[in-house]
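[1] Model the following, please.
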Amino acid sequence: MIQNLNPLPELGEGGAERRVRASLHHLATTKGLSPDLTALALILIAAAILWLLIGRAPAPVRAGVLAAYTTDLSQRTPHQAFNARRAAAAIDGATIAPGSIFSFNAVVRGWSADRGFLRAPVSYNGTLIDDYGGGVCETSTTLYNAALLAGCPILERHAHTFSPSYAPPGRDAAVAYTTADLRFRNPYRSPITIHCAASADRIVCRLETPIAVKLRAVLTSQVVSRQPPSTATVEPGSGGRRSRWRLRGRDGLTVAVYRTWFENGEVAGRELVSQDSYLPISRVRWEKQ
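    The predicted structure follows:
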């Protein structure tokens, strides 16, 4: 019968070695084991303690996805998609320390020709023009939605003049270098890493952190008011090639976006994220003679 069965020893520094030596000494002196059996006992005891050490060691912490968001690029021009991918590459791998602020403009550092960006259609004060960096807002919008879903406080964000087709109303993020930025803060006690990748037809942003976050954010939108578009009639021959355009138009909207927090399946809180007003886009009708 085995007596003096003690609880598992504290496996601090040197604890395992002392335990092995004590057990070996006990077996050799009280049980009269031969050297061969003593050596075998040593191996078995060492294996058992190693198992205890491994079992008690904390499991490696794996990075968890706080949130992810995807934007469709299939309707963008080739140059817009190129610029979106280039901006995505610029922010990919960026790390936000606990409590620190991420600035889209500070990381991308502009989208001029010197930075490798191309001319593409871009909205400027409500007018569509060709300029360097057209398509970058697709990247900032994707990151904005990922940051919202990740629970990050938004410090700066700007809406477009017209609601863009690539994002739900109220959830776009317009950027203009030095004048309009996207900034948000990391509220967690561990760093957040941004992973942003773009293919020919989509862009995906993921925010990851090694800690487990119990809260989950869900975004909802409410249309506060709606303004129907006006209709413009274009006769053949007027405006050159533009006379062939036919635009369906788009309603003007005032949209409120809310972020609802869930913990263990229960609502833990709700906040108004933004309320934006977008101008209507006129319908253009081409009448044949």
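[2] Please count neighbours and contacts with C-alpha atoms only from this point.
    Fine.
[3] For the stretch 1-150 of the chain, just list every one of the helices.
    Along the stretch 1-150 of the chain, counting by DSSP state H, counting those that start in this stretch, helices occupy 15-30, 35-56, 78-91, 104-108, 136-149.
[4] Pull the distance from the fourth one to the chain's centre.
    Same thing as helix 104-108. Distance, stretch centre to chain centre, for helix 104-108: 15 Å (C-alpha atoms, centre = their mean, to the nearest Å).
[5] Mind giving me the packing neighbours of that helix?
    helix 78-91 (3 or more C-alpha pairs under 8 Å, 6 or more residues apart in numbering; DSSP states H and E).
[6] Can you check what angle separates the helix it packs on from helix 136-149?
    Helix 78-91 and helix 136-149 are oriented at 50 degrees to each other (axes from the mean of the first three to the mean of the last three C-alpha atoms, to 10 degrees).
[7] buried stuff in helix 78-91?
    78-89, 91 (16 or more other C-alpha atoms under 10 Å).
[8] Go through those and name the one nearest residue 282.
    If you rank those by distance to residue 282 using C-alpha to C-alpha, residue 80 comes first, at 23.4 Å.
[9] for that closest one, what are its contacts?
    Applying C-alpha atoms under 8 Å, 6 or more residues apart in numbering, we find residue 80 in contact with 118, 120, 121, 133, 134, 135, 136.
[10] Serialize those residues to TSV and add fields for distance to residue 250 and neighbour count.
    Shown next, in TSV, are the contacts of residue 80 (distance: C-alpha to C-alpha, whole Å; neighbours: other C-alpha atoms under 10 Å):
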residue	distance to residue 250	neighbour count
118	28	22
120	22	22
121	19	19
133	25	28
134	21	26
135	20	29
136	22	27
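[11] Let me have those residues in TSV, adding distance to residue 35 as columns.
    Output for the contacts of residue 80, formatted as TSV (distance: C-alpha to C-alpha, whole Å):
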residue	distance to residue 35
118	79
120	83
121	84
133	78
134	80
135	77
136	75
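[12] so of the residues you listed, which ones are in strands?
    Per DSSP state E, strands hold the following members of the contacts of residue 80: 120, 121.
[13] Nearest to residue 243 among the contacts of residue 80?
    The nearest one, if we look at the contacts of residue 80 relative to residue 243 and count by C-alpha to C-alpha, is residue 121, at 19.5 Å.
[14] Pull up the gap between that closest one and residue 205, please.
    Separation of residue 121 from residue 205 (C-alpha to C-alpha, to the nearest Å) stands at 23 Å.
[15] for residue 130, same thing?
    In this view, residue 130 and residue 205 are 26 Å apart by C-alpha to C-alpha.
[16] Between these two, which is the more surrounded one?
    For residue 130 versus residue 205, neighbours defined as other C-alpha atoms under 10 Å are more numerous around residue 205 (27 against 14).
[17] who touches that one in this structure?
    Contacts of residue 205 (C-alpha under 8 Å, 6+ apart): 68, 69, 70, 142, 143, 146, 194, 195, 196, 197.
[18] Second chain to compare with the first, below:
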Amino acid sequence: MRIIAILLLSLSLLVIPGCTMGKTSTGNLDSAQVPSSESQSSLRNGTFLDGLELSGLTVQEAKTKIKDWEEDKLAQNMLLVYNKIEVSVTLKELGITLEFNKVWDQLWQGSGRKIDSVLKIDSVQAHQALQEKLTQINRAAVDASYTIEKDQFVIKPAVPGRVVQVDAILDKLQNQSFATLPKQVEIPVVEVPATQTTEQIQTLAFDGIIGEYTTQFNVKDQNRSANLAAAANKLNKTVLMPGETLSFNQTIGPRTAETGYKDAYIIINNEYVQGIGGGICQVSSTLYSAVVLANLPIVERYPHAVVISYIPMGQDATVNYPNLDLKFKNNTASLLYIRTEVKPGFLTVRLYGKKTDKIIRLEQQIEKEMDFKTIMRLDPNLPPGKIIQDQAGCKGYLVQTYRVVKDASGTESKQLLSRDEYAPTHKILRVGAD
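    I've put the predicted structure just below:
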């Protein structure tokens, strides 16, 4: 009996502590207590992740539910808006994911409470996705430009470019939860100015004719007329930017039969003889007169050796490719636009630029006159005593040419342009030999 009693006492001591420990670990844990490990069978009531309820779920059930919930969230579209342009992009495309481990730790530590989701963004993936999605919004800047239409300066204004600020979009998505992540985001853009502005082009605009001159020619001299028209056509619609210098020879090019020029009278050794390109000097002389009337500076110019008939002395400009050239500079802030017009018997050169209040005229003063000689040349092909005039005589002159400028107040200033010496053109007669 004593042995049996000892055994019963021992059993009672073993059973009672076990029951007491069980009551302490479960029955005395109120709602404020936090589970110490995932060995618990389930999450407590009132456990939420954003709006997702996880109350009473086992570890595996909770994890599976969270993963499914994350997939649904990542498949949702975010609307990116710029003016009337709307672009949809999923959260998954933006590289947004749930910080699962961090969230799970918070859930177990705060079981029975509401926990906010924690997100992370793959910035590389997000940048690439946004650049591809929003490429239609980016726009390269378009420089201002101009055209000349019917002798009018027409400006095409500059168009600023724009670039989406991808980093600014990502900043709006940082430190957000699924619950607070915006459904719609205004797309921020930055304006990119054009390199060539409208104001810069406006400074180049011309507003009218600043210099014009017309000379006459003999349409019956077909070769000369053809050369004149060809050179005038090469010069026509030439544009000279501010600070640039125009070279007549470079603009017109070589005068050869291969370039389409014909034989016509030219001046060699003070005599009129047949040569390639005759008539081109009338174009350069007409241009020169228009240029000086436009009050532009002359860089290079040469007078003819003798007086010519189609333009006043001191206003001519002889050229000979590539040695003798006519050059002038555009010293204005606007561009210069050259127009030539060839009508039967008339050549006109007009210079378009920015008009001023100045009035320009030219004056010539003859400093000296020189008589011509009569040269007799025997011609055995003529009958004895027969006389034919090959070249009319013309006096030589020393001439000073002035440019007179009158401003808006009526004050005049006079500038010496040139002091030109023209040799006499001798009268040349062919006489039949006895």
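[19] For the two chains, what TM-score is obtained?
    Here the superposed chains carry a TM-score of 0.72, computed using TM-score structural alignment, normalised by the length of the first structure; 228 aligned residues with a C-alpha RMSD of 2.5 Å.
[20] before we move on, the earlier item: looking at the helices of the stretch 1-150 of the first structure, which one is packed in the most?
    Of the helices of the stretch 1-150 of the first structure, the one with the most neighbours on average (mean count of other C-alpha atoms under 10 Å) is helix 136-149, at a mean of 26.
[21] Onto which residues of the second structure does that one map?
    Mapped onto the second structure using TM-score structural alignment, helix 136-149 of the first structure covers residues 280-293.
[22] how far out from the middle of the chain is that stretch?
    Taking mean C-alpha positions (C-alpha atoms, centre = their mean), stretch 280-293 of the second structure and its chain are 34 Å apart.
[23] Tell me how far residue 256 of the first structure lies from residue 162 of the first structure.
    Distance of residue 256 of the first structure to residue 162 of the first structure, computed by C-alpha to C-alpha: 15 Å.
[24] and what of residue 214 of the first structure?
    Distance from residue 214 of the first structure to residue 162 of the first structure, by C-alpha to C-alpha: 36 Å.
[25] Between those two, which has more neighbouring residues?
    More crowded of residue 214 of the first structure and residue 162, by other C-alpha under 10 Å: residue 162, with 20 against 9.
[26] what about the helices in the second structure?
    2-22, 59-74, 100-109, 123-133, 166-173, 198-204, 222-235, 248-252, 280-293 (DSSP state H).
[27] Reformat those as TSV; add distance to residue 414 of the second structure.
    Below are the helices of the second structure laid out as TSV (distance: least, C-alpha to C-alpha, whole Å):
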stretch	distance to residue 414 of the second structure
helix 2-22	122
helix 59-74	84
helix 100-109	91
helix 123-133	66
helix 166-173	65
helix 198-204	29
helix 222-235	30
helix 248-252	27
helix 280-293	13
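[28] from the contacts of residue 80 of the first structure, which single one is nearest residue 242 of the first structure?
    Relative to residue 242 of the first structure, and with distances defined as C-alpha to C-alpha, the nearest of the contacts of residue 80 of the first structure is residue 121, at 16.0 Å.
[29] Need the counterpart of the closest one in the second structure.
    So residue 121 of the first structure corresponds to residue 265, using TM-score structural alignment.
[30] The closest residue in space to its match that isn't next to it in sequence and residue 284 of the second structure: what is the separation?
    Distance criterion C-alpha to C-alpha, 6 or more residues apart in numbering; nearest residue to residue 265 of the second structure, sequence neighbours excluded, is residue 274 at 4.4 Å. Residue 274 of the second structure is 19 Å from residue 284 of the second structure, where distance means C-alpha to C-alpha.
[31] Please apply the same query to residue 340 of the second structure.
    11 Å.
[32] Please apply the same query to residue 414 of the second structure.
    Distance, residue 414 of the second structure to residue 284 of the second structure, by C-alpha to C-alpha: 24 Å.
[33] Same check on residue 101 of the second structure?
    Distance, residue 101 of the second structure to residue 284 of the second structure, by C-alpha to C-alpha: 87 Å.
[34] again, but for residue 109 of the second structure
    96 Å.
[35] Please apply the same query to residue 100 of the second structure.
    The gap separating residue 100 of the second structure from residue 284 of the second structure is 85 Å, by C-alpha to C-alpha.
[36] Likewise for residue 69 of the second structure?
    Separation of residue 69 of the second structure from residue 284 of the second structure (C-alpha to C-alpha) stands at 86 Å.
[37] and residue 255 of the first structure, what is it in contact with?
    169, 170, 221, 222, 223, 224, 225, 275, 276, 277.
[38] what's the counterpart of the fifth one in the second structure?
    I take that to be residue 223 of the first structure. In the second structure, the residue paired with residue 223 of the first structure is residue 366, using TM-score structural alignment.
[39] Contacts only, for residue 155 of the second structure.
    Applying C-alpha under 8 Å, 6+ apart to residue 155 of the second structure gives the contacts 144, 145, 146, 147, 198, 201, 202.
[40] close enough to count as contact, the third one and residue 200?
    No: at 10.9 Å, residue 146 of the second structure does not count as touching residue 200 under the criterion of C-alpha atoms under 8 Å.
[41] what about the counterpart of residue 170 of the first structure in the second structure, neighbour count?
    Mapped onto the second structure by TM-score structural alignment, residue 170 of the first structure lines up with residue 314. Neighbours of residue 314 of the second structure under the rule other C-alpha under 10 Å: 28.
[42] And for residue 255 of the second structure?
    Residues near residue 255 of the second structure, counting by other C-alpha under 10 Å: 20.
[43] any idea how far the aligned residue in the first structure for it is from residue 88 of the first structure?
    The equivalent of residue 255 of the second structure in the first structure is residue 111 (alignment by TM-score structural alignment). According to C-alpha to C-alpha, residue 111 of the first structure and residue 88 of the first structure sit 12 Å apart.
[44] for residue 208 of the first structure, same thing?
    Distance from residue 208 of the first structure to residue 88 of the first structure, by C-alpha to C-alpha: 16 Å.
[45] what does residue 187 of the first structure give?
    For residue 187 of the first structure, the distance to residue 88 of the first structure (C-alpha to C-alpha) stands at 23 Å.
[46] Then residue 279 of the first structure?
    For residue 279 of the first structure, the distance to residue 88 of the first structure - C-alpha to C-alpha - is 28 Å.
[47] before we move on, what about residue 160 of the first structure?
    20 Å.
[48] ditto for residue 233 of the first structure
    From residue 233 of the first structure to residue 88 of the first structure the distance is 40 Å (C-alpha to C-alpha).
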